[in-house]
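Chemist: let's see this in three dimensions:
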Amino acid sequence: MLLLSPSSSHRSYQSTNDRHISKTEEISFKDDGDDDGFIDDDFAWTPEEEVQVLSILDKYLMMFILIMTFVLNMDRTNISNAMSDNLALDLNITNDDVNTSISVYHFVFTIFTLPSNAVSKAVGAHLWIPILMSSWAAVTWAHALIYDFRGFLTVRVLIAITEAGFIPACLGYMSSWYKTNELATRLAWFWGAQALASAVSGLISFGVFRMRGIYGLEGWKWLFIIDGIATHIVGLIAFFYLPASPAHTEGGLRGQDGWLTKRQIRIAILRITRDDAAKKDHDKPISRADVYQAITDINLWTHLLITFIGNMPALPINTYLPTIIKDVGFSTTTANLLTAPSHIIGLVFSILIARSSDKHGNIVFHALIGSIWGLIGFSLLEILPDSIGKWPLYAAALFTASSPSWHGMQIAWMASNISPIGKRTLALAAVIGAANINGVPGSQIYGVSDAPRYRHGNKINMLLHATTILLFLYQRTKYDLINKWRAYQWRQMTDFQKKVYNIEHEAQGNNRLDFKYRL
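Modeler: Here you go, the predicted model:
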């Protein structure tokens, strides 16, 4: 299947983690007291066996994760479709009021994102994720009960609180099942499913908005009701479907025999810990040292800045795309229908680029494609005259909104360069927070006074893309120089000094001299 991309450099008999020069520590696993579940560092398997295990994980686990993130984004993006169905007019508010609610949503979302992975570790991601889904499902259909700005703002705050922990929990959950060089493609699918959800939401709204008046409800209220019910169904299934770990895939909706044999369980666990020794501590609680290391890591802050600035231009164009299309002369239903191709195009290119990144490396050079694409698109929107016809303007807006996402690749890149595991867990939550707090300024880029062409906003988006390109190149260059300096320092040490260093600096993670940053 498309998700399957095992490493061609797989070596089943030793560590594939090239970020550590030192020997990977011995790994062991105990399956609830079952002696057959014990695994030592001598266990070996063939590349064909790993391919089979990876295929099983993609088929049974990843596909359901994609379904869950699909319904998440159905709920997150329906606000843009609702705006084109006169949500503001029905609630007697302005588009600026909607922008304010979007800013509040992203601010609250970010606050509740930060502690999410700590809660997920305590509760278990396989339980925390369904709890979150059931919670925001109720808030989604509760949009049908609002009649003014106060009610609208209330449900937007509540949905931010309940949705905030989902993505960080999923990222931590996925990292315990997949290797470093497998994550970029799967994260591209993860965000690609969200793009597909946006497209489907536009298609669904085409028909749902015609339900306006049924039982006295507006069409956009019916959209929230339908999305909420769909999320409730998937969330309920998730309670009985998501496994806690590769050793516990039996039972519930997974079947009595589970997904994996005992040998495949060993392969599923050891291939992860041998790829990245830090993951053997995946279940360790977050410590104060982890928090301190995360806060003081300049490289992490650079990744957060890339996320904050680089993802910001997508918010205004995606939020206002149905409105922009409508304002050039298309009907409301047609405008929503015409947004669908942008999500499909973005999905296809995002996955193709991520797969190439997993295969060939050089994440930054692949990520730059999306930023350059967006820069060209906003430049087109800026230079096209006001007298341009509706179809050429639609084509320019479609091209801009179709910009492939590098978000998944950047997260995989960041995660591979952050250690130990507690610090990485905090980083995964922080990067999702950065991707959402940018909605506070991002929601103000396209203002009412700048409509309908939003020329001032387009100039801001062009500057943001240019800045992102420079930050990507800066971070890669910095990692490359640090790797060369560390390799030189390591070569100057005797074997005895290296052993002493390994003992004294065991907990320093990516600050160690023998940690090699992935480029």
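Chemist: every contact and neighbour count from this point should use C-alpha atoms.
Modeler: Noted.
Chemist: what count of nearby residues applies to the closest residue to Ala294 other than its chain neighbours?
Modeler: For Ala294, ignoring the flanking residues on the chain, the nearest one in space by CA to CA, 6 or more residues apart in numbering is Lys423 at 5.5 Å. Here the number of neighbours of Lys423 (other CA atoms under 10 Å) works out to 25.
Chemist: Phe29 now?
Modeler: Neighbour number of Phe29 under other CA under 10 Å is 14.
Chemist: that one contacts Phe38, correct?
Modeler: Yes: applying CA atoms under 8 Å, one finds Phe29 in contact with Phe38, separated by 5.2 Å.
Chemist: quick one: contacts of stretch 474-486?
Modeler: Residues from elsewhere that reach stretch 474-486 (CA atoms under 8 Å, 6 or more residues apart in numbering): 299, 302, 364, 513-514, 516-519.
Chemist: and with 6 Å instead?
Modeler: 513, 516-517 (CA atoms under 6 Å, 6 or more residues apart in numbering).
Chemist: which ones among these map onto helices?
Modeler: Applying DSSP state H to these, no entry is found in helices.
Chemist: quick check, nearest of the residues you listed to Ile306?
Modeler: Of all these, Ile306 sits closest to Tyr517, with 17.3 Å by CA to CA.
Chemist: I'd like the structure of this one too, to check against the first:
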Amino acid sequence: MTTILPILKQSPQRESYDADKGELISTISFTEQKPPLGVLVDNGGGGLWGRLKKSNVDPDSVATQPSVFDDPFTCEIYRPPLQYENAHRFDPDARWTWREEKFLVRKIDWRVMLWAGIMFFALDLDRNNISQANTDNFLTDLRMTTNDYNLGNSLFRIAFLIAELPSQLVSKRVGPDVWIPAQMVVWSVVALCQFWLNGRASFLLTRFLLGFLQGGFIPDVVLYLSYFYTKTELPIRLGFFWVSNYIAVIVSAFLATGILKLDGVGGHAGWRYLFLIEGAGTLLVGICSFFLLPPGPTQTKAWYRPKGWFTEREEIILVNRILRDDPSKSDMHNRQGLSVPAIWKALRDWRMWPLYILGLTHMIPVGPPQNYLTLSLRNLGFNTTQSNLLTIPSSVLGLLMLLFCVYLSEIIDSRVFATIILQLWALPLLIALYTFNSQTSQWVYYAVVTLITGFPYVHPIQVGWASRNSYSVRTRTISASVYNMFVQAGAVVYANIYRTKDAPLYKHGNRALIAICSMNIVLYILTYFFYKHLNKRRDRIWSSWSKERQQEYLETTKDEGNQRLDFRFAY
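Modeler: Model (predicted):
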């Protein structure tokens, strides 16, 4: 994302006569009195320290980067309002070193990012342990079919989708530091209550409730993390955030292997203990989260944490580095709700529609093989323990591919080229899967399905992409929810592609997946040229204006968010 702003010339040095001293004295302008800024460092990828090494910057030199706050004219335009919760730490003259900034980023990583990953780990245990339950005769015990299982997954996704936007509205009103733990506590109770499932109706009800209660978690956490990280740092952190997804799959496979051995204890099936124990673990994490999530970087003090996490200087650095990177983050405070007109305006933003469409379709080619991995392994003749352990290689591969894609997107500074990889990866494998027949070796089938389900997970990149292109906090809050709603809608679609009558090879389903994958490749290419065209058009308009016209626009424009002519889209 690029913001083009006018650079006003410094006022020249002037001389005036001091009558008391009887001599000429020199006076300098406001801008010349400001402390010097740091050397401009490339905002490309590689992390903070990697960028410093690439730029040969002394870690003890000034890190403060040029921004709109360095000019008195634009400083007043973008100055944080008094109601912004961090306004008391805003200081356009603040300067700090790269070493200080690196130390604080690592501090945030350990205190905020690590716990966010633990919470996501708990979420994935509760929403994905149904795959492990499937290896323990879950469907048979509840007298259900594959179609019932599909319906349950669809209800989960629909409820997840419905909850996205309302959850974001509540989160903006009460604060994500309160709403995220509250969601976790409530859904964990539902999750552990699956111990008492007794048939199709109770299964469908709990799947719907879990989806509804978990729906707002991810966009709420993404919003919360944006309070602490810059737009360059956030995509990498989101990548590690989703790493916990894969870690949960790997760990849950081992947990399930042990927990399912409780089969028969107390006269209950092993899968019942799986839901009970993992739900109780999430309940504990949810309760702890009430005490471990501060409202923001300047609000870390509490009765149980009287000294807080940061010193006054550290708070000044945290606030000003965030605002220098993205002045729009002061548009709203962290307890400010959204109005209905603001929501409707964000929903009508056609500039975000290409990303919403990609959110809908990008996971469809790999979703069904992933959902049916454990069932497919059982159908191939593997037992419960073998089926759970054989899911681990695909999770390890997916984890590595996720980190590779996130890092690649920052290194090449291109979202399209880093996200289209998923479709290029899946297409030849789906074609191979389509050619299989009943005589195909079970190990060949397993190898191909493992490669498909170990796909490059580009969702974190697209979440960061949507956040970046929505620009302001006001629109970012809504766009994150809308994007995730489209992702869940896509999950509803792919949950119904593999049908019982098409088993076990799912020829019709795989043919549909190949067609959708091919379509997605075209969609990514069109998205690239769409945003490139918008940027070029704005460049032409902006460069044709005089400096005075640009200044007048910045001062008087009613354009907001990504509608501003000085905003540039990432692609």
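Chemist: need the counterpart of Val364 of structure 1 in structure 2.
Modeler: Val364 of structure 1 maps onto Val416 of structure 2 when the alignment is built from TM-score structural alignment.
Chemist: element containing its match?
Modeler: helix 415-419 (DSSP states H and E).
Chemist: mean shift of that helix relative to structure 1?
Modeler: With mean CA distance after the TM-score superposition for structure 1, helix 415-419 of structure 2 departs from structure 1 by a mean of 1.2 Å once superposed.
Chemist: what comes up buried for the next helix or strand after that helix?
Modeler: For helix 415-419 of structure 2, the following helix or strand on the C-terminal side (DSSP H and E) is helix 421-435. By 16 or more other CA atoms under 10 Å, the buried positions in helix 421-435 of structure 2 come out as 421-423, 425-427, 429-430, 433-434.
Chemist: all strands of the stretch 51-200 of structure 2, in order?
Modeler: For the stretch 51-200 of structure 2, no strands are identified by DSSP state E, counting those that start in this stretch.
Chemist: all helices of it, in order?
Modeler: 72-78, 98-108, 114-134, 138-141, 146-174, 176-192, 200-214 (DSSP state H, counting those that start in this stretch).
Chemist: sorry, back to before: ok, which pair from the buried residues of helix 421-435 of structure 2 is furthest apart?
Modeler: Most distant of the buried residues of helix 421-435 of structure 2, by CA to CA, are Ile421 and Tyr434, 20.4 Å apart.
Chemist: and the corresponding residue of structure 1 for Cys517 of structure 2, how many neighbours?
Modeler: Using TM-score structural alignment, the equivalent of Cys517 of structure 2 in structure 1 is His465. By other CA under 10 Å, the residues close to His465 of structure 1 number 26.
Chemist: same check, this time on Thr323 of structure 1
Modeler: The local packing of Thr323 of structure 1 (other CA under 10 Å) involves 24 other residues.
Chemist: contacts only, for it.
Modeler: With contact taken as CA under 6 Å, 6+ apart, Thr323 of structure 1 is in contact with Ser84.
Chemist: which strand or helix spans the counterpart of it in structure 2?
Modeler: Taking TM-score structural alignment, the alignment pairs Thr323 of structure 1 with Leu375 from structure 2. For Leu375 of structure 2, the element it lies in under DSSP H and E is helix 373-379.
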